[in-house]
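S.K.: I'll drop the sequence and a predicted model, then ask my questions.
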Amino acid sequence: MLGAALTIAALAGCGVVVDRQADLREASAESRYPPTGKLIEVQGRTIHAHIEGSGPDLVLLHGASGNTRDFTFSFIDRLKDDYRVIAFDRPGLGWSERASETYGPWNPKGESPMEQAALLQAAADQLGVKRPLVLGHSYGGAVALAWGLARPDDTAGLIVVAGASNPWPGGLGPLYRVIGSSWGGALIAPLITAWAPEDRVDDALAGIFAPDPVPPGYSRHIGAGLTLRRESFRANARQVNTLRPHLVEMSERYPTLQMPVEIVHGTEDTTVPLDIHSEPLSRQIPGANLTRLDGIGHMPHHAAPEAVEAAIDRAARRARLR
């Protein structure tokens, strides 16, 4: 009995040390990377929206592990003279709160793309967004498609950039499975928040951008420490872990989408493969236009921004916004 009690006490002490270090790291990340836009109250949740420019409304939705800083690095500067750009932190990431308070560290459920779209649409309504173009990158592509499915008459067009849109064969990597589980989210996530070395972030970014280089200054700008906060880390893993069955259901409804849809995808994308996602999507949606970018990886809006900007402009013309 005494040995068991000492073991429990030792583990509790380790937990206190880990939590203290995680607290310090989270506070440092939040101090270094404050909100760049508005924090608005939506259905009892805080949503972060970065807004620039003027013209037709263009909503930007980032991918997994990301936040609005992925777009503010350079991409919004290309768009703000022609569009009012509204970049949202998706629920649970950046400075946006999760869509439901019922999800805790022991609950592995994650928000669906439809739940995320509904909350962000309510935020857009508060901002006076009317008949927007909606661009989604990677996981954000699934949320953009959910946006169009939920509001087909009030969505001018969709731009899906390297987007997750269809169910994939096999499973995810072990990290997503572990952190997305109830025990992993509660026990492993704090360890990563507390002790993950910064060079691992650079390695992860290099893998995401490959074969394209990471733009100089991107790692410092993106604020990866925000994603490594315990609650954000859990939310991201759970959203990715639970995405596939939602895509199964959503994909059956893609043929109902009637608005202009532009799809942009790199041929060398190994994170969200072209042949599994965008090529089928281009056949599922009537009139969808697919732009294949030879030799480009998972980040076309950085590696080939002109092509993504051209897709936005085509969608705007097709929707008669220009």
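M.R.: Sure, I can see it.
S.K.: switch to C-alpha atoms for all contacts and neighbour counts from now on
M.R.: Noted.
S.K.: next helix or strand past the longest strand seen in the chain?
M.R.: Assignment by DSSP state E gives strand 45-53 as the longest strand of the chain. Counting by DSSP states H and E, the next helix or strand C-terminal to strand 45-53 is strand 57-61.
S.K.: Just give me how far the very next helix or strand once past that following strand sits from the chain centre.
M.R.: Following strand 57-61 in sequence order, the next helix or strand is helix 69-72 (DSSP H and E). Offset of helix 69-72 from its chain centre (CA atoms, centre = their mean, to the nearest Å): 11 Å.
S.K.: Likewise for stretch 133-153?
M.R.: Offset of stretch 133-153 from its chain centre (CA atoms, centre = their mean): 12 Å.
S.K.: For that stretch, buried residues please.
M.R.: 133-149, 151-152 (16 or more other CA atoms under 10 Å).
S.K.: Which residue ranges of the stretch 151-300 of the chain form strands?
M.R.: Secondary structure of the stretch 151-300 of the chain (DSSP state E, counting those that start in this stretch): strands located at 157-161, 261-266, 289-293.
S.K.: what does the second one contact?
M.R.: What it means is strand 261-266. Residues from elsewhere that reach strand 261-266 (CA atoms under 8 Å, 6 or more residues apart in numbering): 157-163, 274, 278, 282, 285, 287-298, 300, 307-308, 311-312, 314-315.
S.K.: And here is the other one:
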Amino acid sequence: MLLAVDTGTYRTTAGREAVQEWCRRRLADWSTPHTVRTIDTSLGSTVITSVVRPDAQRTVVVVPGELSCGALLTPLIDAMPDATVHVADMPGQPGLSSGVRPRRGRASADYGRWLEDTLTQIGAPRPVLLGIGSGAAAALSATCRSSVGAMVLVRPEGIVPVSRPDGRLLRRRTSAHGTSRAVAALGGQNFRPDDDLVEWRLLVSTHCAGMRADRHISERRLAEWSHAVPLEVVAGSCDPVLDHRRLDDQVWEITGRDTTVLDDCGHLPEHECPRALTAAIERVDRRVRT
């Protein structure tokens, strides 16, 4: 039985089809061997994009978060050549999964249960969980600690208050130039979004509606996860949305660990510096093995 009632991810059926066709086309053009499958979860159908490497040193499950999906994150997957990678498109976000959204005021709990369903069906033994933005909030909301080997949280939502310039990207735009400027403003000084990211954000701003998610993850959740598995929090030094100093203070107070701050990186580390996220994954994985 579905836990959610709101299916308003897309403004129109044609908009949903346009977004999903973009995803299918991008995955079809991707040269890395991969599979795409659909599973049933508490938030409806969920699409998993997987790259299975026989000689992989680890398995990583990626939860992309807001305004993102597996098709958009192919460069991030390619930056993990030593890992088997599964990316789960979050229902209620643009991508190939269901448009079903969590109940109002229940996003954290509903996404936590959704992630537990998803990890069970992926079936990887104790993977490294990489949560990005609202995907990090979903990771912290899950309770399946014995099923996860380690965790990396990238610009996590819900630990400290954030401003919401990302919401401006859901205003309808008519030009790639305006979209490119808006996306570039989220990054570090040297960040220049590539054409695919700009095209995606323009498509999303045209066809997708905004989402009011739960904004707070309890300190208890972060503390419990930090005691259960090796955990690293990552943020950009130039992030205009999330103040890395406030985040570091809060993470230190709760976990006793510093936040990893990426120099000259803004709000989009998964696009600006994917290899830095690979390095974080390798660090927590080494802690699992020692």
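M.R.: That came through fine. Keep in mind that this is a model prediction, so the values were computed, not measured.
S.K.: List the TM-score for the superposed pair.
M.R.: The TM-score (TM-score structural alignment, normalised by the length of the second structure) is 0.78; 264 aligned residues with a CA RMSD of 3.1 Å.
S.K.: Need the strands of the stretch 151-300 of the first structure in a markdown table (columns: distance to Gly225 of the first structure and mean neighbour count).
M.R.: Formatted as a markdown table, the strands of the stretch 151-300 of the first structure follow (distance: least, CA to CA, whole Å; neighbours: other CA atoms under 10 Å):
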| stretch | distance to Gly225 of the first structure | mean neighbour count |
| --- | --- | --- |
| strand 157-161 | 24 | 30 |
| strand 261-266 | 27 | 26 |
| strand 289-293 | 31 | 18 |
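S.K.: Among these, single out whichever gets nearest to Ser28 of the first structure.
M.R.: Closest of the strands of the stretch 151-300 of the first structure to Ser28 of the first structure is strand 157-161, at 31.8 Å (criterion: CA to CA).
S.K.: and the end-to-end length of stretch 142-154 of the second structure?
M.R.: Length of stretch 142-154 of the second structure, first residue to last, CA to CA, to the nearest Å: 16 Å.
S.K.: Centre of the chain to that stretch, how far?
M.R.: The answer for stretch 142-154 of the second structure is 14 Å, by CA atoms, centre = their mean.
S.K.: List the neighbours of it that are in contact with it.
M.R.: So stretch 142-154 of the second structure is in contact with 109, 111-113, 115-116, 119, 125-133, 136, 225, 228-235, 269, 280-281, 284-285, 288, going by CA under 8 Å, 6+ apart.
S.K.: can you check stretch 273-281 of the first structure too?
M.R.: For stretch 273-281 of the first structure, the surrounding residues in contact (CA under 8 Å, 6+ apart) are 162-168, 254, 263-267, 290.
S.K.: So of those, which two are at opposite extremes in space?
M.R.: Every pair of those checked by CA to CA; the farthest is Tyr254 and Thr267, at 22.5 Å.
S.K.: Ala56 of the second structure: what's it in contact with?
M.R.: Residues in contact with Ala56 of the second structure, defined by CA under 8 Å, 6+ apart, are Pro81, Asp82, Ala83, Thr84.
S.K.: for Leu257 of the first structure, same thing?
M.R.: Gly148, Leu149, Pro152, Ile285, Pro286.
S.K.: can we see that at 7 Å?
M.R.: The neighbourhood of Leu257 of the first structure, defined by CA atoms under 7 Å, 6 or more residues apart in numbering, consists of Leu149, Pro152, Ile285.
S.K.: ok, which stretches of the stretch 1-150 of the second structure are helices?
M.R.: Assigned helices in the stretch 1-150 of the second structure, in chain order: 13-29, 74-78, 107-122, 134-141 (criterion: DSSP state H, counting those that start in this stretch).
S.K.: Which among the ones you listed is found nearest to Arg212 of the second structure?
M.R.: In terms of CA to CA, the element of those nearest to Arg212 of the second structure is helix 107-122, at 8.9 Å.
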